[in-house]
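>>> Structure for the following, please:
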Amino acid sequence: MDSIDELDLREAEYRIKLYEEYRGAGGVFNYYIETELRAYLANEAVVEPVTSSGGVYFKVTLTDVWIYEAERTNRFVPETIIYSVNDVHVQKLKPEGE
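As a prediction, the model looks like this:
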């Protein structure tokens, strides 16, 4: 096995661990949020369309957030604000009162 194969194998293993972490964390959060750049899990999600001279963009405020990003050392953050000119997908994971 050459070094490129070893790197590919290590990266694949890392991505599998990240996916398993995501699957484990999914049951704790209320919302799944997806933007063009990445995915998030959060307990609160507020999407505000904002009109400016350049058009419409979305301001997304998330609280109690898990960020699906391989390069982050700390994927849990208390709050994050995302600005996007593209579609933002928000899915409620749990019914009200659960």
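>>> from here on, contacts and neighbour counts on C-alpha atoms
Will do.
>>> Check the gap between the nearest residue to Gln91 once chain neighbours are set aside and Asp2 for me.
Nearest-residue entry for Gln91: Tyr32, 5.1 Å, with adjacent residues in sequence omitted and distances by C-alpha to C-alpha, 6 or more residues apart in numbering. Separation of Tyr32 from Asp2 (C-alpha to C-alpha, to the nearest Å) stands at 39 Å.
>>> Which parts of this structure are strands?
Under the criterion DSSP state E, the chain contains strands at 31-34, 39-52, 55-68, 76-84, 89-92.
>>> of those, which approaches Ile16 most closely?
Set against Ile16 and scored by C-alpha to C-alpha, those come closest in strand 55-68, at 12.2 Å.
>>> one more, for comparison:
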Amino acid sequence: MSAEDLENYETDMELQLYREYRDVVGLFSYVVETERRFYLANHVDLRACSDNGEVYFELTLKDAWVWDVYRSARFVKTVRVVTFKDVNVEELSKSDLELPKGLEN
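So this is what the prediction gives:
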């Protein structure tokens, strides 16, 4: 496999992932970003924790979808994430889910 073939494969996989995201985003209530992953979820429990002066976050997501091109099953019932970086949780409103004209396809 040439470098160009590999690049084309990765581009196709990202495009398929984007299309899947576009198709499923309306099923979820929250967008969650961590340092390593992007999630859609219907339930989010975020706890800031401290241990010996170190602050970390425990995040539990239920009924979730994971943005990961290499993951074969992106829908998961429960996800538990522990991170030492900031976590961004946003509640989606239905107007956030509308694509601009021309981007529907």
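>>> Got a TM-score for the two of them?
The pair, once superposed, lands on a TM-score of 0.90 when counted by TM-score structural alignment, normalised by the length of structure 1; 94 aligned residues with a C-alpha RMSD of 1.4 Å.
>>> still on that earlier bit, which of Tyr32 and Asp2 of structure 1 has more neighbours?
Here Tyr32 of structure 1 and Asp2 are compared on neighbour count by other C-alpha atoms under 10 Å; more neighbours surround Tyr32, at 20 against 6.
>>> Contact partners for the more buried one?
By C-alpha atoms under 8 Å, 6 or more residues apart in numbering, the contact set of Tyr32 of structure 1 is Ala39, Tyr40, Leu41, Ala42, Val90, Gln91, Lys92, Leu93.
>>> List buried members of those residues by neighbour count.
Buried members of those, scored by 16 or more other C-alpha atoms under 10 Å, are Ala39, Tyr40, Leu41, Ala42, Val90, Leu93.
>>> Next one: Asp86 of structure 2 relative to Leu59 of structure 2, how far apart?
With C-alpha to C-alpha as the criterion, Asp86 of structure 2 and Leu59 of structure 2 are 11 Å apart.
>>> which of the two has more neighbours?
Higher neighbour count among Asp86 of structure 2 and Leu59: Leu59, with 18 against 12, using other C-alpha under 10 Å.
>>> isn't the more buried one right up against Thr78?
No. Leu59 of structure 2 is beyond contact range of Thr78, at 10.4 Å (criterion: C-alpha atoms under 8 Å).
>>> Report the set of residues contacting both of those two.
Applying C-alpha under 8 Å, 6+ apart, one finds that no residue jointly contacts Leu59 of structure 2 and Thr78.
>>> So for stretch 27-43 of structure 1, what gets flagged as buried?
Burial within stretch 27-43 of structure 1, assessed by neighbour count using 16+ other C-alpha under 10 Å, is assigned to Phe29, Asn30, Tyr31, Tyr32, Ile33, Glu34, Thr35, Ala39, Tyr40, Leu41, Ala42, Asn43.
>>> actually stretch 65-77 of structure 2, not the one I wrote
Buried residues in stretch 65-77 of structure 2, counted by 16+ other C-alpha under 10 Å: Trp65, Val66, Trp67, Asp68.
>>> could I get the residues you listed as JSON lines with distance to Asn8 of structure 2?
Converted to JSON lines, the buried residues of stretch 65-77 of structure 2 look like this (distance: C-alpha to C-alpha, whole Å):
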{"residue": "Trp65", "distance to Asn8 of structure 2": "25"}
{"residue": "Val66", "distance to Asn8 of structure 2": "22"}
{"residue": "Trp67", "distance to Asn8 of structure 2": "19"}
{"residue": "Asp68", "distance to Asn8 of structure 2": "17"}
